[in-house]
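Enquirer: Here's my sequence, what's the structure:
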Amino acid sequence: MAIWTKELDLRALNAGSANTAISHLGIEFTEYGDDYVCARIHVDERTCQPYGILHGGVSVVLAETLGSLAAACSIPEGYRCVGLNVSANHVRAGRKGSWITATARPTHLGRTTHVWGIELRDEDGKLTCSCSLTMAILPPEQASRVRLDAESLAK
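Expert: This next block holds a predicted model:
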């Protein structure tokens, strides 16, 4: 059974990311299933550190982008979500010229918090980074104070 409360449309998600950090870094939403969503990023001049490997901060941006989108698309109508904590363990370098694919899956879908596990893998399927993202779920009376319009991310 799907966890999504909003329709996921990859074309709309990618188009809706225009002129943001997401598009600037070249993050592309690529796939989703009943309980996961995927995106990828190319390791290039936009995303590398001086050593020619994927910048750790960019890995975290990819993870937080994907986990935030997943949370926004799995909460009840009228609710909003905001990030509380993100942590990352960098276990392997993403090499220049390669693609890194991230997959977000829920670890906990509670009434007031979500925890999302996001794994980043290289083209050989090897883990490059493991992240955890905790999101606060705000009810409608608090959500009105949050300017983020999650519905603009998904139809």
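
Enquirer: Could you use CA atoms for every contact and neighbour count after this?
Expert: OK.

Enquirer: ok, now how distant is the closest residue in space to residue 98 that isn't next to it in sequence from residue 19?
Expert: The shortest distance from residue 98 to any non-neighbouring residue, by C-alpha to C-alpha, 6 or more residues apart in numbering, is to residue 43 (5.5 Å). With distances taken as C-alpha to C-alpha, to the nearest Å, residue 43 is found 19 Å from residue 19.

Enquirer: To compare against the first, here's the next sequence to fold:
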Amino acid sequence: MNEHKEKILSVCNEICKGTLMETLDITYIDVGENFLLAKMPVTPKVHQPDGVLHGGASVALAESVGSAASYIFLDRQNFSVRGIEIAANHVRSIKEGFVYAKASILHKGRTTQLWEIRITDEEDRLISNCKLTTIALPRN
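Expert: Predicted coordinates for the structure are as follows:
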């Protein structure tokens, strides 16, 4: 991995300390020209009562990765990023292992951005498909 990628991933992982992302053990593991990839372990900490990954944990993972992607692909010196809408379709359950969330840009406007976040298991099977709309707010 080149130095630029390593620096971006380091920053993403560093800013997660003391946040929900740290609580869920989300780790950013790859970045490209128009995507960001993270992983999260599926343990009882993120299960619903019947022992499978909670849909809310999936949505928290998706919003975390989509918002972080907006953060790194926008002018973060002059703008703050906020999620304004998220939708999720959960298509497969998982009890253990890791899930991977890949945020890819669908629309990169000056004010709003639309991200698709595909959450897959270790065998690349789709667990959830999410869409996140973010807004870039000027910093004062």
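
Enquirer: Provide the TM-score value for the superposition.
Expert: In this superposition the chains share a TM-score of 0.90, using TM-score structural alignment, normalised by the length of structure 2; 134 aligned residues with a C-alpha RMSD of 1.4 Å.

Enquirer: Residue 110 is in contact with residue 116 of structure 1, correct?
Expert: No: between residue 116 of structure 1 and residue 110 there is no contact under C-alpha atoms under 8 Å: 11.2 Å.

Enquirer: who has more neighbours, those two?
Expert: Set side by side, residue 116 of structure 1 and residue 110 show more neighbours around residue 116, with 27 against 12, by other C-alpha atoms under 10 Å.

Enquirer: Sticking with the residue nearest to that one when sequence neighbours are not counted, tell me its helix or strand.
Expert: Nearest non-adjacent residue to residue 116 of structure 1, counting by C-alpha to C-alpha, 6+ apart: residue 106, 4.5 Å away. Residue 106 of structure 1 belongs to strand 99-109 when assigned by DSSP states H and E.

Enquirer: Residue 43 and residue 19 of structure 1: who's more crowded?
Expert: Just comparing residue 43 of structure 1 and residue 19: by other C-alpha under 10 Å the higher neighbour count belongs to residue 43, 23 against 9.

Enquirer: got the angle between the helix ranked longest in structure 1 and strand 99-109?
Expert: The longest helix of structure 1 (DSSP state H) is helix 56-72. Helix 56-72 of structure 1 and strand 99-109 are oriented at 50 degrees to each other (axes from the mean of the first three to the mean of the last three C-alpha atoms, to 10 degrees).

Enquirer: If we go by neighbour counts, what in the next helix or strand after helix 56-72 of structure 1 is buried?
Expert: Later in the chain than helix 56-72 of structure 1, the nearest helix or strand by DSSP H and E is strand 80-90. By 16 or more other C-alpha atoms under 10 Å, the buried positions in strand 80-90 of structure 1 come out as 80, 81, 82, 83, 86, 88, 90.

Enquirer: And for strand 80-90 of structure 1, what's in contact with it?
Expert: 56, 60, 64, 68, 71-72, 75, 128-140, 143, 146, 148, 150 (C-alpha atoms under 8 Å, 6 or more residues apart in numbering).

Enquirer: now the helix or strand encompassing residue 13 of structure 1, how far from the chain's geometric center?
Expert: Per DSSP H and E, residue 13 of structure 1 falls inside helix 10-16. Centroid separation between helix 10-16 of structure 1 and its chain, computed with C-alpha atoms, centre = their mean, to the nearest Å, is 14 Å.
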